[in-house]
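Asks: 3D model of this:
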Amino acid sequence: MRDLPGLTGALYVFAEWIMRFSTANILWIIVNLPLLFVLLSVYINGFGPGFVVYLLPLVLLIPAVTVPSTVALFATAREWILQKDQSSITKTYFFHMKANYRKNFLAGLALLALWLVWLVDIYFFKQSNDFMALLFTLIGLGLFVYTLNFFSLCVHYRMKTRTLLKNAFFITLGNPLLSLFILVSNMSLFYVSATRLYFLIPLFTVSISAYLSFLAFYRFSLKMQKKAESSI
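Replies: Next up is the predicted model:
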């Protein structure tokens, strides 16, 4: 049916992509409902003394659920970009979530450690030093791009976790245009979702973020591959 001519074919392709993004997005949200519930509780109650109660669930859920489920989302989006056939988005998603689960869990611990160090630093400097607070805000944006690049590397190449973490750093720092595109596109998407088009959050935001991030990374990797081949 993809070969239907004219407007009918275009509408079919449009509907197919809507279904892809919405299904993958809903699956990610369902898997991460426990984490979202904890984050909502933190938002409602604030970062008071009771925050410690929520810290342990966050420490457990992020590497055990959020990182593997996000890797699965990136792997699913990768197959769309590479035009691989998928008999079922749900089956594809959970297949990728179960594949290399232990490796993704360990990677989640490493990413969690980085984010916790950043969170403690910015919380401390936010109250004492405006310049350092601004600096760590910028570092946080870089860490966000670094995390997305790590997910793209994780689903596209077979490497050890330490190598993935190292290469994600070099790609993020060494390719400012790629990092800027990933940052601006994702921040724009999140801003519009949170302030204007609220329906994007349950249906499209996370899956579109994964798609745009991997697409940018994939085009960069193709460019680097062509450059390497031409230099031989």
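
Asks: okay, CA-based contacts and neighbour counts for the rest of this
Replies: Will do.

Asks: sec struct for Ala72, please.
Replies: When classified by DSSP: H, G, I helix; E, B strand; the rest coil, Ala72 comes out as helix.

Asks: I figured it hits Tyr93, correct?
Replies: Yes - Ala72 lies in contact with Tyr93 (C-alpha atoms under 8 Å); the separation is 5.6 Å.

Asks: buried ones in the helix or strand containing Leu153?
Replies: Counting by DSSP states H and E, the element that carries Leu153 is helix 130-156. For helix 130-156, burial by neighbour count (16 or more other C-alpha atoms under 10 Å) applies to 132-133, 136-137, 140, 142-156.

Asks: who are the packing partners of the following helix or strand past that helix?
Replies: Next helix or strand after helix 130-156 toward the C-terminus (DSSP H and E): helix 161-174. Identification of packing neighbours for helix 161-174 by 3 or more C-alpha pairs under 8 Å, 6 or more residues apart in numbering; DSSP states H and E yields helix 101-126, helix 130-156, helix 176-195.

Asks: which of those sits closest to Leu11?
Replies: Closest to Leu11 of the helices and strands packed on helix 161-174 is helix 176-195 (C-alpha to C-alpha; 23.7 Å).

Asks: and for comparison, fold this next one:
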Amino acid sequence: MQLNGLTGIIYKIGIWTIRLFYTNLLWIVFTLLGLGVFGFMPATVSLFAVLRQWIIKKDDFPIFKSFLYYYRKEFIKSNLFGLLFLVVGFIIRVDIIFLKESSTLFLQILSGVMLCIGILFFIILLYFFPVYVHFNISFVQHIKYAFIIGVSQVASTIMMMLGLAIVFSLYWYISGLIPLFFMSLFCLNLMWFGYRSFVKIEYLQQQA
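Replies: Down below sits the predicted model:
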């Protein structure tokens, strides 16, 4: 049955609300199953993979089984990425803090360089999960693709950041939403604009 107009909009909002609540619950459960530290990355990858299915209009699939499948499949690889990001992020943060305290001109300039590197690292993090679940590529290429797409698709990157700010503000003023949609709404924002970037790039490649 095809619903149009206001009824169709309300129906879609209801469907997405249920989806986000359920996948957020799965994310919490599977993160805890991995004792938090080891469960965060595979659970997040699984969440992005399920959200991607819905965004590309693929609705007829078992949600729990799909979540479990990606969790098992990507457990080790995703945790390796998590360790890499943790180490690199720690190094960048320590360097920025150290260099900001310096009074010499050279180190002040170096502090600005490290700040730029930190921004690029943040952009890679924004696109990493959408790239991870969308492209079947090698370990290193995940980082490469996330970087190239992030800096080339400026509009989508800005929209991702604005979306994160809006979601964070929503949680700030309506804290009751946090246990219901905390991770799923953040991830939906990133996957939605990430997928739009992929489609745009594929279209431009076909036109070239």
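
Asks: would you mind reporting the TM-score between them?
Replies: After superposition, the two chains reach a TM-score (TM-score structural alignment, normalised by the length of the second structure) of 0.82; 202 aligned residues with a C-alpha RMSD of 2.7 Å.

Asks: what's the angle between the helix holding Leu153 of the first structure and helix 161-174?
Replies: Calculated by axes from the mean of the first three to the mean of the last three C-alpha atoms, to 10 degrees, helix 130-156 of the first structure forms an angle of 120 degrees with helix 161-174.

Asks: what's the neighbour count on Leu183 of the first structure?
Replies: Leu183 of the first structure: 19 surrounding residues under other C-alpha atoms under 10 Å.

Asks: what's the answer for Thr76 of the first structure, then?
Replies: Using other C-alpha under 10 Å, Thr76 of the first structure has 27 neighbouring residues.

Asks: for the aligned partner of it in the second structure, give me its contacts.
Replies: Under the alignment (TM-score structural alignment), Thr76 of the first structure pairs with Val50 of the second structure. Shown in contact with Val50 of the second structure (C-alpha atoms under 8 Å, 6 or more residues apart in numbering): Ile63, Ser66, Phe67.

Asks: hang on, the earlier thing: in TSV, list the helices and strands packed on helix 161-174 of the first structure along with distance to Ala24 of the first structure.
Replies: TSV is the format used below for these (distance: least, C-alpha to C-alpha, whole Å):
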stretch	distance to Ala24 of the first structure
helix 101-126	18
helix 130-156	16
helix 176-195	17
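
Asks: quick one: closest of the ones you listed to Lys166 of the first structure.
Replies: helix 130-156 (9.0 Å).

Asks: any idea of the angle that closest one forms with helix 101-126?
Replies: 170 degrees.

Asks: on that earlier part again, compare the contacts of Val50 of the second structure and tell me which has the most neighbours.
Replies: Phe67 (23 neighbours).

Asks: pretty sure Phe74 of the first structure is touching Tyr211, no?
Replies: Yes - judged on C-alpha under 8 Å, Phe74 of the first structure makes contact with Tyr211 at a distance of 7.0 Å.

Asks: between the two, who's got more neighbours?
Replies: Phe74 (32 against 23).

Asks: which strand or helix spans the spatially closest residue to that one that is not a sequence neighbour?
Replies: Nearest non-adjacent residue to Phe74 of the first structure, counting by C-alpha to C-alpha, 6 or more residues apart in numbering: Ala210, 5.4 Å away. According to DSSP H and E, Ala210 of the first structure maps onto helix 205-230.

Asks: just Asn25 of the first structure next, same as before
Replies: Element membership for Asn25 of the first structure (DSSP H and E) is helix 6-31.

Asks: does Gln53 of the second structure count as helix, strand or coil?
Replies: Gln53 of the second structure - assigned by three-state DSSP - is helix.

Asks: for burial, what's the neighbour tally of it?
Replies: Look at Gln53 of the second structure: counted by other C-alpha under 10 Å, it has 17 neighbours.

Asks: skipping adjacent residues, who's closest to it in space?
Replies: Nearest residue to Gln53 of the second structure, sequence neighbours excluded (C-alpha to C-alpha, 6+ apart): Asp59, at 6.9 Å.

Asks: map that neighbour across to the first structure for me.
Replies: Using TM-score structural alignment, the partner of Asp59 of the second structure in the first structure is Asp85.

Asks: same deal with Met159 of the second structure?
Replies: Aligned partner of Met159 of the second structure by TM-score structural alignment: Phe181.

Asks: so Met160 of the second structure sits against Met191, correct?
Replies: No - in this structure Met160 of the second structure lies outside contact range of Met191 using C-alpha under 8 Å: 9.0 Å.

Asks: contacting residues for Leu116 of the first structure?
Replies: Contacts of Leu116 of the first structure (C-alpha under 8 Å, 6+ apart): none.

Asks: what residue in the second structure is paired with it?
Replies: Match for Leu116 of the first structure (TM-score structural alignment): Phe90.

Asks: how close does the closest residue to Leu173 of the first structure other than its chain neighbours sit to Tyr101 of the first structure?
Replies: Counting by C-alpha to C-alpha, 6+ apart, Ser179 is the residue found nearest to Leu173 of the first structure once chain neighbours are left out, at 7.8 Å. Here Ser179 of the first structure is placed at a distance of 27 Å from Tyr101 of the first structure (C-alpha to C-alpha, to the nearest Å).
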